[in-house]
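Colleague: what's the 3D shape of this:
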Amino acid sequence: MEPEALEISPYNPHHRIPLSRFQYHLASCLRKNPKKAKKMASCKYNACHVVPVKKLEEHEAACVSRSTVEEEDSPSPLKVNLPNAGQKGHGNASVVSPRLPSPDVWNVDSTDCRPMFVLKSFVPQKLVCERTPDSQRQTTTPHS
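Modeller: This next block holds a predicted model:
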C-alpha cells in the first residue's frame, strides 16, 4: 500500500494533511486562524485551492481544475432551444418544453423529466393566523 500524498495547509505551513482529509482540515484551520483567513481566498474551480487574495486571479487563470469545470458548463445535448416568436418554424414541428429532453435523444439514462418545482405554488397565501376580536365572537350561554 502506497502512502497517501500530504498537502500543506495554506493557513499554517507546519500542518501536513493527507489529501483525503484536506477539506476537513481547511474548514477547521479557517476557524482557528481568522486573521490569516481574511487574507486568503478559495479558487472558484476547486475549493481546496486556497491562495492569497492578491494571487487569486493569477491562480484561477492557470488552475489545473479549470478545464474540468469548464467542460461541465458546456451545453448539454439535453438542452432544447425553443424557437422565438419571430422565427418561422416548420409547420409540423412540435414545441418541446425546455425541461423535457428532445424525443430524438433516447440513449441517455439520466434525463430529468420531472416538472419544475415552484415554491410559490406550495406556500399558503396567508401565513399569519388572525384572532377574531372578542366583540365579533358569538357568545354562547350554557343551557341550564
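Colleague: contacts, neighbours, all on C-alpha from now
Modeller: Fine.
Colleague: which stretches of this protein form strands?
Modeller: Here the chain has its strands, by DSSP state E, at 6-8, 16-18, 40-42, 50-52.
Colleague: could I get those strands as TSV with mean neighbour count?
Modeller: Shown next, in TSV, are the strands of the chain (neighbours: other C-alpha atoms under 10 Å):
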stretch	mean neighbour count
strand 6-8	15
strand 16-18	16
strand 40-42	17
strand 50-52	19
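Colleague: for those, which one sits closest to residue 25?
Modeller: With C-alpha to C-alpha as the measure, strand 16-18 is the member of these nearest residue 25 (7.5 Å).
Colleague: so which elements touch that closest one?
Modeller: If you count contacts as 3 or more C-alpha pairs under 8 Å, 6 or more residues apart in numbering; DSSP states H and E, strand 16-18 packs onto strand 6-8.
Colleague: other SSEs contacting the strand it packs on?
Modeller: By 3+ C-alpha pairs under 8 Å, 6+ apart, strand 6-8 packs against strand 16-18.
Colleague: what's the neighbour count on residue 39?
Modeller: Neighbour count for residue 39, taken as other C-alpha atoms under 10 Å: 12.
Colleague: how far away is it from residue 82?
Modeller: Note on residue 39: its distance to residue 82, by C-alpha to C-alpha, to the nearest Å, is 46 Å.
Colleague: in the lengthiest helix in the chain, what's buried?
Modeller: Criterion DSSP state H: the longest helix present in the chain is helix 22-32. Within helix 22-32, the residues that qualify as buried are 22, 25, 26, 29, 30, counting by 16 or more other C-alpha atoms under 10 Å.
Colleague: let's see this one next to it:
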Amino acid sequence: MDSEGLLQCPYDKNHMIRPSRFPYHLVKCRENNRHVAKVLATCPFNARHRVPKQELELHMQTCESKCPLEPFPDEAVMQKAEHFSSWQSPPCEENWDEDYSSAPKPFVLNEFGNYQPYSSHDSVDGQCAPGSV
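Modeller: Got it, this is the predicted structure:
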C-alpha cells in the first residue's frame, strides 16, 4: 500500500490510516488508548487534530484549518438593524375571550361519550353473540 496520503494516528504512532477512515479510527483508537487520550486535546477548528494539551494554544494560532473571524463593519450592522426595526407584526385574528362552549368537544382517548365500546359479550336482541359463552 502506498504510504503517501496516509495519516498518522495521534494515539498510536504505528497506525497509518487512509484519510477517509481517519475519523472512525480516531474514535476507536481513543477508546483503546485512554491513557494517551487523557493528555491530548481536540483542536476547535478541526476535530481530526489531536495535540498535547499544553501545546493547544500554539496549535490554535498556527492551525491550517483556522478560518479568519473578521468583525462586520459598523455600517453593515446598522443597515441590518434598520431593516428589522421597520417590521410590524400582523394583527392577531384569535380572540381568547370568545366563548368556546359551542365548540365541539375535544377528542379524549378511551372516552366514549354516550356510547360504550363494542364487546364480544354484547348480545343482539337479548341473545349472546355467536361463539361467546
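Colleague: drop the TM-score for these two in here.
Modeller: TM-score for the superposed chains, counting by TM-score structural alignment, normalised by the length of structure 2: 0.52, backed by 82 aligned residues with a C-alpha RMSD of 3.1 Å.
Colleague: neighbouring contacts of stretch 47-63 of structure 2?
Modeller: Residues from elsewhere that reach stretch 47-63 of structure 2 (C-alpha atoms under 8 Å, 6 or more residues apart in numbering): 10, 22, 23, 26, 39, 40, 41, 42, 43, 44, 45, 66.
Colleague: state the pair within those that is farthest apart.
Modeller: Largest pairwise distance in those, by C-alpha to C-alpha, is 22.2 Å, between 39 and 66.
Colleague: and the gap between the alignment partner in structure 2 of residue 21 of structure 1 and residue 64 of structure 2?
Modeller: Using TM-score structural alignment, the equivalent of residue 21 of structure 1 in structure 2 is residue 21. Distance, residue 21 of structure 2 to residue 64 of structure 2, using C-alpha to C-alpha: 20 Å.
Colleague: got it, and residue 123 of structure 2?
Modeller: For residue 123 of structure 2, the distance to residue 64 of structure 2 equals 81 Å [C-alpha to C-alpha].
Colleague: now stretch 50-62 of structure 1: buried residues?
Modeller: Residues 50, 51, 52, 53, 56, 59, 60 are the ones in stretch 50-62 of structure 1 that count as buried (16+ other C-alpha under 10 Å).
Colleague: could the strands of structure 1 be laid out in JSON lines, adding distance to residue 75 of structure 1?
Modeller: What follows is the strands of structure 1, written out as JSON lines (distance: least, C-alpha to C-alpha, whole Å):
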{"stretch": "strand 6-8", "distance to residue 75 of structure 1": "34"}
{"stretch": "strand 16-18", "distance to residue 75 of structure 1": "35"}
{"stretch": "strand 40-42", "distance to residue 75 of structure 1": "26"}
{"stretch": "strand 50-52", "distance to residue 75 of structure 1": "29"}
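Colleague: how about those strands, which one is nearest residue 95 of structure 1?
Modeller: Residue 95 of structure 1 lies closest to strand 40-42 among the strands of structure 1, at 42.7 Å (C-alpha to C-alpha).
Colleague: just give me the mean distance for the closest one relative to structure 2.
Modeller: Aligned to structure 2 and superposed, strand 40-42 of structure 1 gives a mean residue distance of 0.4 Å (mean C-alpha distance after the TM-score superposition for structure 1).
Colleague: can you give me the helices in structure 1?
Modeller: Counting by DSSP H, the helices of structure 1 are 22-32, 34-38, 56-62, 66-72.
Colleague: tabulate those (JSON lines), appending distance to residue 5 of structure 1.
Modeller: Shown next, in JSON lines, are the helices of structure 1 (distance: least, C-alpha to C-alpha, whole Å):
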{"stretch": "helix 22-32", "distance to residue 5 of structure 1": "11"}
{"stretch": "helix 34-38", "distance to residue 5 of structure 1": "24"}
{"stretch": "helix 56-62", "distance to residue 5 of structure 1": "21"}
{"stretch": "helix 66-72", "distance to residue 5 of structure 1": "22"}
